[in-house]
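Asks: no sequence on hand, only this structure:
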């Protein structure tokens, strides 16, 4: 992102605020600091310095550092939902193919936006205390839930697993692979790509569901 920076000390602060860019500048600064130090590795004062504004300026838009990181996460979940939904495409041309596309989109997002991704899944963020954060997270999960519902629809109703359970299992698989091999320290080697690993894991999982349904029918 380019916020049109012109580093001239206090002039930069006045120019950004005059043009309504203070909030965006703070979000950009926070994202950069998360990338460098993690979601909990910096102070509110450091955000102000990084953005080139006064120590009091961030309070115009955010209660504290936690609220700022939560907003980075909320905006991340909104973009995440959009990318997952674009990959799912209402299950077209085939639910399994579309589901695989969701997995690739999941890993692509984690790879492309590692700082935002780490903020989104920072366990210390109070989901229910930050406006809109849980709702944004739930909307992203709903894409996987819709996909799981379509996939489970092919299993006889008596043996059909709860779609929410399936969605949670697949989310856990995706998040684990993303954390270990996409946004991790890069020291781990795997045969093939993370995308291939996730696709194989999901296929094994879905095949297991199908076998379990067949045995109980």
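Replies: Done, it's in. The structure displayed is predicted, hence computed values, not measured ones. Numbering: from 1, shown residues only.
Asks: can we go C-alpha only for contacts and neighbour counts from here?
Replies: OK.
Asks: list the buried residues for stretch 95-110?
Replies: 95-96, 98-110 (16 or more other C-alpha atoms under 10 Å).
Asks: equivalent analysis for stretch 38-49, please.
Replies: 38, 39, 44, 45, 47, 48.
Asks: got CSV for those residues, with distance to residue 28 and secondary structure too?
Replies: Formatted as CSV, the buried residues of stretch 38-49 follow (distance: C-alpha to C-alpha, whole Å; DSSP: H, G, I helix; E, B strand; the rest coil):
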residue, distance to residue 28, secondary structure
38, 14, coil
39, 13, coil
44, 13, helix
45, 15, helix
47, 9, helix
48, 11, helix
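Asks: which one of these is nearest to residue 168?
Replies: Nearest to residue 168 among the buried residues of stretch 38-49, counting by C-alpha to C-alpha, is residue 39 at 24.2 Å.
Asks: shouldn't that closest one be in contact with residue 120?
Replies: No: with contact defined as C-alpha atoms under 8 Å, residue 39 and residue 120 do not form a contacting pair (9.4 Å).
Asks: before we move on, the earlier item: max pairwise distance over the buried residues of stretch 95-110: which two?
Replies: 95 and 110, at 22.7 Å, using C-alpha to C-alpha across those.
Asks: from the buried residues of stretch 95-110, pick the one nearest residue 69.
Replies: Nearest member of the buried residues of stretch 95-110 to residue 69, counting by C-alpha to C-alpha, is residue 110, at 16.9 Å.
Asks: next one: the spatially most central residue of the chain from residue 210, what distance?
Replies: A centroid search over the chain (C-alpha atoms, centre = their mean) returns residue 117, at 4.5 Å, as the residue closest to the centre. The gap separating residue 117 from residue 210 is 32 Å, by C-alpha to C-alpha, to the nearest Å.
Asks: got it, and residue 173?
Replies: For residue 173, the distance to residue 210 - C-alpha to C-alpha - is 18 Å.
Asks: second structure for comparison follows:
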């Protein structure tokens, strides 16, 4: 049966449960299912929805999702893959080859990290909070590695500014920065966290990163 046929086979239109159903008419069932699932995972978490609900939101039959996904975990992995691809693109643009300077480009990357977490909560949850096994899916692993590679290259550009004997391992540094960014997002950058800080998440992340870089000797200390 074609994708359009699956839509017609649902046999229900209009609204269901007071919520306007998305529906789709372009024949791309996989895309429609991902788009329908993103707000559900953002609102309810990775265990808070079923494929049947995704199908209803997309305006297709309950059997339609199984044409593309083995189950909910498979759909979540696809959301995570798309998230990592978008995330890597944002980091790459923010890094911009280290221009106009590695330090300023690094600060832009920090802001891009926070922006992504706020703008794409469904993808962020799929990527980092769903328990998805990144290494089990080659496409997901490649997308995750691409995002990590941007962090690694940025860290390498900063490390190379230090004398050889003072350079930390590049991979370790990139993990430190990723962990710092993720921690600020989880604690202070998302409304669902329920925490309020006296300064913005942006300032928290920027100041934390600057303290870290200063400790490495990449930024001069205060007089």
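Replies: Yep, that arrived. Note that the coordinates shown come from a computational prediction; the quantities given were computed from them, not determined experimentally.
Asks: number of nearby residues for the residue mapped onto residue 145 of structure 2 from structure 1?
Replies: In structure 1, the residue matched to residue 145 of structure 2 (TM-score structural alignment) is residue 138. Counted with other C-alpha atoms under 10 Å, residues neighbouring residue 138 of structure 1 total 14.
Asks: coming back round to it: just name the closest of the buried residues of stretch 38-49 of structure 1 to residue 13 of structure 1, please.
Replies: The closest of those, once distances to residue 13 of structure 1 are taken by C-alpha to C-alpha, is residue 48, at 9.8 Å.
Asks: was I right to think the closest one contacts residue 61?
Replies: No: using C-alpha under 8 Å, residue 48 of structure 1 makes no contact with residue 61, being 12.0 Å away.
Asks: what's the most distant pair in the buried residues of stretch 38-49 of structure 1?
Replies: Across those, the longest distance by C-alpha to C-alpha is 16.8 Å; it joins 38 and 48.
Asks: so who does the nearest residue to residue 189 of structure 1 once chain neighbours are set aside touch?
Replies: With C-alpha to C-alpha, 6 or more residues apart in numbering as the criterion, residue 189 of structure 1 has its nearest non-adjacent residue at 7.9 Å, and that residue is residue 181. Applying C-alpha atoms under 8 Å, 6 or more residues apart in numbering, we find residue 181 of structure 1 in contact with 188, 189, 194.
Asks: what does stretch 4-20 of structure 2 rub up against?
Replies: 21, 23, 24, 25, 27, 59, 60, 61, 62, 64.
Asks: which among those residues end up buried?
Replies: 21, 23, 24, 59, 60, 61, 62, 64.
Asks: which among those gets closest to residue 41 of structure 2?
Replies: For these, the nearest to residue 41 of structure 2 is residue 21 (16.4 Å; C-alpha to C-alpha).
Asks: identify the residue of structure 2 aligned to residue 85 of structure 1.
Replies: In structure 2, residue 85 of structure 1 lands on residue 92 (TM-score structural alignment).
Asks: so who does that match touch?
Replies: Applying C-alpha under 8 Å, 6+ apart, the residues contacting residue 92 of structure 2 are residue 150.
Asks: can you give me the helices in structure 1?
Replies: 10-18, 22-37, 44-51, 65-88, 95-112, 114-120, 133-152, 163-177, 194-216 (DSSP state H).
Asks: buried ones in the last one?
Replies: Pointing back at helix 194-216 of structure 1 there. Buried residues in helix 194-216 of structure 1 (16+ other C-alpha under 10 Å): 194, 195, 197, 198, 199, 201, 202, 206, 209, 210, 213.
Asks: of those, which pair is most distant in space?
Replies: Taking C-alpha to C-alpha, no two of the buried residues of helix 194-216 of structure 1 sit farther apart than 194 and 213, at 28.7 Å.
Asks: quick check: the residue nearest to residue 140 of structure 1 when sequence neighbours are not counted vs residue 155 of structure 1, distance?
Replies: The shortest distance from residue 140 of structure 1 to any non-neighbouring residue, by C-alpha to C-alpha, 6+ apart, is to residue 81 (4.2 Å). Between residue 81 of structure 1 and residue 155 of structure 1 the distance is 27 Å, computed by C-alpha to C-alpha.
Asks: who's more crowded, these two?
Replies: residue 81 (22 against 15).
Asks: hang on, the earlier thing: need the helices of structure 1 in a markdown table with distance to residue 126 of structure 1, can you?
Replies: Below are the helices of structure 1 laid out as a markdown table (distance: least, C-alpha to C-alpha, whole Å):
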| stretch | distance to residue 126 of structure 1 |
| --- | --- |
| helix 10-18 | 29 |
| helix 22-37 | 17 |
| helix 44-51 | 17 |
| helix 65-88 | 8 |
| helix 95-112 | 21 |
| helix 114-120 | 11 |
| helix 133-152 | 9 |
| helix 163-177 | 20 |
| helix 194-216 | 29 |
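Asks: which among the ones you listed is found nearest to residue 127 of structure 1?
Replies: That would be helix 133-152 among the helices of structure 1, by C-alpha to C-alpha, at 5.2 Å.
Asks: for that closest one, packing partners?
Replies: Counting contacts by 3 or more C-alpha pairs under 8 Å, 6 or more residues apart in numbering; DSSP states H and E, helix 133-152 of structure 1 packs against helix 65-88, helix 95-112, helix 163-177.
Asks: neighbouring contacts of the last one?
Replies: In other words, helix 163-177 of structure 1. Counting by C-alpha under 8 Å, 6+ apart, residues outside helix 163-177 of structure 1 touching it are 103, 106-107, 141, 144-145, 147-149, 152, 194, 197-198, 201-202.
Asks: now, which of these sits nearest residue 68 of structure 1?
Replies: residue 141 (22.5 Å).
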